[in-house]
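In: structure for this input, please:
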Amino acid sequence: MLNFITPCLLKTDSKVTILEISKNIYKIPKIVAWIFPRRIWFGTKGSVCLTFDDGPHPEITPWLLDVLKSNHIKATFFWQGRQIEKHPELLKRALEEGHLIGHHGYNHVSGKKINWQEFKRNFEKSNALVDSDLFRPPYGDLTQKQAKYILKKGELVMWSWMSYDFDSSISANELIQKLKNQVGDRDILVFHENEKTIHKIKEIIPAIIQEIRDKGLNFALVEKKR
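Out: Here you go, the predicted structure:
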């Protein structure tokens, strides 16, 4: 998930990932947003944005929607096209409850590992199912050509804090403590709805909602640049 090392940030070769990082960088350095200003890295003042990738998931998503509803929170979801085809009722429910839906590709595949035509097919097939102008690239991986294509069609949404909820070596308590120490105003947080997070997500989300409220911050949807 978004592997990067600072020296690579200035590379311009079309096959270099947006960021090539070491391991488990939770908080994205602000210089990254400066280098890639057309991408969305931060939310609105006084708030944080909860975002969820990879769904919809038949067990996690209904539970998550229930928790968000009971806490009066709207979130932004970046869902895979193939998952939406399996669970269209969850897309319908999320939209009816006021959440913002973006897409995450039809298949969860790195842009740098597929050719141009495959990338376009993966992007367009997913976009047709969601009909959204918000896209988050799997792993944060894109070539320059792919990024330009996306930005002509809509918004390229990144993040400022990665939860690593999918990493089995990181405990729920450790993750919550990282958030308590690192997350602040305008951060866009990423969590995941998949088999790797199925046991951890139900423990961390209620605690994280409380931590954010204890900081005196609100919850907001990702705002478009245009």
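
In: okay, CA-based contacts and neighbour counts for the rest of this
Out: Noted.

In: helices or strands up against the helix or strand hosting I209?
Out: Element membership of I209, judged by DSSP states H and E, is helix 201-214. Under the contact definition 3 or more CA pairs under 8 Å, 6 or more residues apart in numbering; DSSP states H and E, helix 201-214 sits against helix 60-70, helix 172-182.

In: pull out the buried residues from it.
Out: I201, I204, I205, I208, I209, E211, I212 (16 or more other CA atoms under 10 Å).

In: what does that helix rub up against?
Out: 48, 60, 67, 165, 172-173, 175-176, 179-180, 192-193, 218 (CA atoms under 8 Å, 6 or more residues apart in numbering).

In: pretty sure F191 sits in a helix.
Out: No. In this structure, F191 is strand, not part of a helix, as judged by DSSP: H, G, I helix; E, B strand; the rest coil.

In: would you list every one of the strands in the protein?
Out: Using DSSP state E, the strands of the chain run over residues 47-53, 76-79, 100-103, 134-135, 155-156, 161-162, 188-192, 218-219.

In: those strands into a markdown table, with extra columns for distance to I114?
Out: Shown next, in a markdown table, are the strands of the chain (distance: least, CA to CA, whole Å):
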| stretch | distance to I114 |
| --- | --- |
| strand 47-53 | 20 |
| strand 76-79 | 19 |
| strand 100-103 | 18 |
| strand 134-135 | 17 |
| strand 155-156 | 19 |
| strand 161-162 | 24 |
| strand 188-192 | 23 |
| strand 218-219 | 35 |
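
In: isn't I84 right up against L91?
Out: Yes. Between I84 and L91 there is a contact under CA atoms under 8 Å: 6.7 Å.

In: one step back: measure how the helix holding I209 sits relative to strand 47-53, angle-wise.
Out: On the basis of axes from the mean of the first three to the mean of the last three CA atoms, to 10 degrees, helix 201-214 is oriented at 170 degrees to strand 47-53.

In: wait, which of the strands of the chain is closest to I28?
Out: strand 161-162 (6.1 Å; CA to CA).

In: just how off-centre is that closest one within its chain?
Out: Averaging C-alpha positions (CA atoms, centre = their mean, to the nearest Å) puts strand 161-162 9 Å from its chain's average.

In: next up, for comparison:
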Amino acid sequence: MFYFTKTPALLKKVYSSCIWSLSPTAPVVYFTFDDGPHPQATPFVLDQLKKYDAKGTFFCIGKNVIEQPEIYQRILSEGHAVGNHTHNHLNGWKTGNKAYLENISTAGEYIRSNLFRPPYGRISPFQIRQLHQQKPPYKIIMWDVLSADFDTEISGEDCLQNVVFKMKRGSIIVFHDSAKAWDRLEYALPRALAHCQKEGLRMEVLPQ
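Out: Take a look at the predicted model:
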């Protein structure tokens, strides 16, 4: 499996209308969580965020919001942000434009947010333009640090190292509150949060 744990500058340039990181001037990083809500992983994430006085942004799948409404409401009630991650975790490169945009719209009936993250990070220039033309326009959120907790061939320690050695002020960091990521998430997330706290970094929600 090939992927970048630190997003290359060239990729950011090609998709320059997407948001890859925020201003590095303040001691702030942004933890984000994809694919939930999940009955085991998401409550764990919420408990850890509370423990370390951190806030996160959850890019939710619409069908999972329907299946886990109490957990979704807990995300909101505890002061975290949410974003749209499509209704069925669709790959924009493999889905027709009309079907892809309609799937995002369906998710938007349950996820009230102008933040959007494409599953797998795969989205076409046309799809980006269409989302930017919505009213209100979507902010398309990518990342500059990938924990790679979805990769079953690496360890939780590997995920932790991906985060602590590659993040910087303003970094947008990706974890997954999903069954597939659980073993690595459980190990890496609390240690990454503790590291940020020790380094004096605030962990805040992405601005909407």
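
In: coming back round to it: which residues of structure 2 does the helix holding I209 of structure 1 align to?
Out: Across structure 2, the stretch matching helix 201-214 of structure 1 (TM-score structural alignment) is residues 185-198.

In: how much does the matching stretch stray from structure 1?
Out: Aligned to structure 1 and superposed, stretch 185-198 of structure 2 gives a mean residue distance of 1.3 Å (mean CA distance after the TM-score superposition for structure 1).

In: before we move on, back to that, which neighbours do I84 and L91 of structure 1 share?
Out: P56.

In: stretch 96-107 of structure 1 maps to which residues in structure 2?
Out: So stretch 96-107 of structure 1 is aligned with residues 77-88, judged by TM-score structural alignment.

In: got the contact list for the matching stretch?
Out: Residues contacting stretch 77-88 of structure 2 (CA under 8 Å, 6+ apart): 34-35, 55-63, 75-76, 103-108, 111-119, 205-206.

In: recalculate using a threshold of 6 Å.
Out: Applying CA atoms under 6 Å, 6 or more residues apart in numbering, the contact partners of stretch 77-88 of structure 2 are 55-63, 103-104, 107, 113, 115-118, 205.

In: same check, this time on stretch 28-44 of structure 2
Out: 56-61, 64, 169-178, 201-204.

In: which residue numbers in structure 1 go with it?
Out: Going by TM-score structural alignment: stretch 28-44 of structure 2 matches residues 47-63.

In: what's the span of the matching stretch, first residue to last?
Out: 23 Å (CA to CA, to the nearest Å).

In: so which bits of that stretch are buried?
Out: Residues of stretch 47-63 of structure 1 classed as buried: 47-57, 60-61 (neighbour count, 16+ other CA under 10 Å).

In: to which residue of structure 1 is I173 of structure 2 aligned?
Out: Using TM-score structural alignment, the partner of I173 of structure 2 in structure 1 is L189.

In: count the neighbours of D167 of structure 1 for me.
Out: Neighbours of D167 of structure 1 under the rule other CA atoms under 10 Å: 13.

In: wait, isn't R186 of structure 1 in contact with W159?
Out: No. Contact criterion CA atoms under 6 Å: R186 of structure 1 and W159 do not qualify, at 10.2 Å.

In: tell me, stretch 53-65 of structure 2 lands on which residues of structure 1?
Out: With TM-score structural alignment as the criterion, stretch 53-65 of structure 2 aligns to 72-84.

In: give the aligned equivalent of T143 of structure 1 in structure 2.
Out: Using TM-score structural alignment, T143 of structure 1 pairs with S124 in structure 2.

In: for its match, give its distance to P137 of structure 2.
Out: Taking CA to CA, one finds S124 of structure 2 at 16 Å from P137 of structure 2.

In: and those two? Which one has more around it.
Out: Using other CA under 10 Å as the criterion, S124 of structure 2 and P137 rank with S124 on top: 17 against 13.

In: what about the more buried one, distance to D144 of structure 2?
Out: The value you get for S124 of structure 2 to D144 of structure 2, if CA to CA is used, is 19 Å.

In: and T106 of structure 2, by the same measure?
Out: Taking CA to CA, one finds T106 of structure 2 at 28 Å from D144 of structure 2.

In: between these two, point out the one with more neighbours.
Out: For T106 of structure 2 versus D144, neighbours defined as other CA under 10 Å are more numerous around D144 (23 against 17).

In: residues in contact with the aligned residue in structure 1 for the more buried one?
Out: Matched by TM-score structural alignment, D144 of structure 2 corresponds to S160 in structure 1. With contact set as CA under 6 Å, 6+ apart, S160 of structure 1 has these partners: K27, I28, W41, D187, I188.

In: now do 8 Å
Out: K27, I28, P29, W41, F42, D187, I188, L189.

In: of these, which is the most crowded?
Out: I188 (27 neighbours).

In: how close does it sit to Q117 of structure 1?
Out: With CA to CA as the criterion, I188 of structure 1 and Q117 of structure 1 are 30 Å apart.
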